[in-house]
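Asks: what follows is a protein structure lacking sequence information:
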């Protein structure tokens, strides 16, 4: 397992990465299509980070706060997977993988 300090550092790094993606999109350096993929990845990583904060991490493992963070982790995971699915289904034709049988 990873130490508590590393869990907090991972969570902080995922938040910084998400903020960097938002700034780059605001500046026009990232196209909307790529933004969907990057936000989906950040959400799935944040889901893991939030889960590590409560599961043997620095936050207490009992009580409603733990349930709230676990619920937030599940929501982030679902949102991240949905955004990745949406990116995969709507990416441009030159990036598509070959169809089966080609």
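Replies: Thanks, I have the structure now. Note that the structure is a prediction, hence the values are computed from the model and not measured.

Asks: drop to CA atoms for contacts and neighbour counts, all remaining ones
Replies: OK.

Asks: ok, the residue sitting nearest the centre point of the chain to residue 36 distance?
Replies: Nearest residue to the geometric centre of the chain (CA atoms, centre = their mean): residue 43, 1.9 Å. The gap separating residue 43 from residue 36 is 11 Å, by CA to CA, to the nearest Å.

Asks: can you verify my assumption that the residue nearest to the centre of the chain contacts residue 74?
Replies: No: applying CA atoms under 8 Å, one finds residue 43 not in contact with residue 74, separated by 10.2 Å.

Asks: hmm, who's touching stretch 67-79?
Replies: Stretch 67-79 is contacted from outside by 40, 43-44, 46-48, 50-51, 54, using CA atoms under 8 Å, 6 or more residues apart in numbering.

Asks: could I get those residues in TSV, plus columns for distance to residue 5?
Replies: Output for the contacts of stretch 67-79, formatted as TSV (distance: CA to CA, whole Å):
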residue	distance to residue 5
40	25
43	21
44	20
46	16
47	17
48	15
50	13
51	14
54	13
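
Asks: try this one next to it:
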């Protein structure tokens, strides 16, 4: 059974603030493991799995017609320069195994 974990990230910014983010995750089954559970796949191997992921090459399609050139758009106005924001100066990561 997958073991759930809690991940905690603490970002320290150049203006002295700490921004935290926390989320939970768990190890799950791979796509191959899920595919093996499908009826008829129980005895198949990874080579067979990869072979089934790609279909046969299709026939080449006809070349499309060239489109007309669009009109030149109007020049937009220049925006004002924004204030310099704080930057991240360090990150700490905690991983907790959940019961």
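Replies: Cool, the structure landed. Bear in mind that the values here come from a model prediction, so they are computed numbers and not experimental data.

Asks: where does the TM-score land?
Replies: Here the TM-score for the pair of chains, by TM-score structural alignment, normalised by the length of structure 2, is 0.21; 38 aligned residues with a CA RMSD of 4.4 Å.

Asks: looking at the contacts of stretch 67-79 of structure 1, which is nearest residue 87 of structure 1?
Replies: Here the nearest of the contacts of stretch 67-79 of structure 1 to residue 87 of structure 1, counting by CA to CA, is residue 40; it sits at 8.6 Å.

Asks: now that closest one: which helix or strand?
Replies: helix 32-54 (DSSP states H and E).

Asks: buried ones in that helix?
Replies: For helix 32-54 of structure 1, a neighbour-count test (16 or more other CA atoms under 10 Å) marks 35-54 as buried.

Asks: please pull up the helix or strand immediately following it.
Replies: Once the chain leaves helix 32-54 of structure 1, the next helix or strand it forms, by DSSP H and E, is helix 64-90.

Asks: for burial, what's the neighbour tally of residue 76 of structure 1?
Replies: For residue 76 of structure 1, the count of nearby residues is 21 (other CA atoms under 10 Å).

Asks: could you check how far it is from residue 52 of structure 1?
Replies: Using CA to CA, one gets 13 Å for the distance from residue 76 of structure 1 to residue 52 of structure 1.

Asks: ok, then the element right after the longest helix belonging to structure 2?
Replies: If you go by DSSP state H, structure 2 has its longest helix at helix 46-53. Later in the chain than helix 46-53 of structure 2, the nearest helix or strand by DSSP H and E is strand 88-97.

Asks: can you name every helix or strand that that next one contacts?
Replies: Secondary-structure packing of strand 88-97 of structure 2 (3 or more CA pairs under 8 Å, 6 or more residues apart in numbering; DSSP states H and E): strand 4-13.

Asks: which helices and strands does the helix or strand following the strand it packs on pack with?
Replies: Next along the chain after strand 4-13 of structure 2, taking DSSP H and E as the criterion, comes strand 18-26. The contact analysis (3+ CA pairs under 8 Å, 6+ apart) places strand 18-26 of structure 2 against strand 4-13.

Asks: nice, that's everything, thank you.
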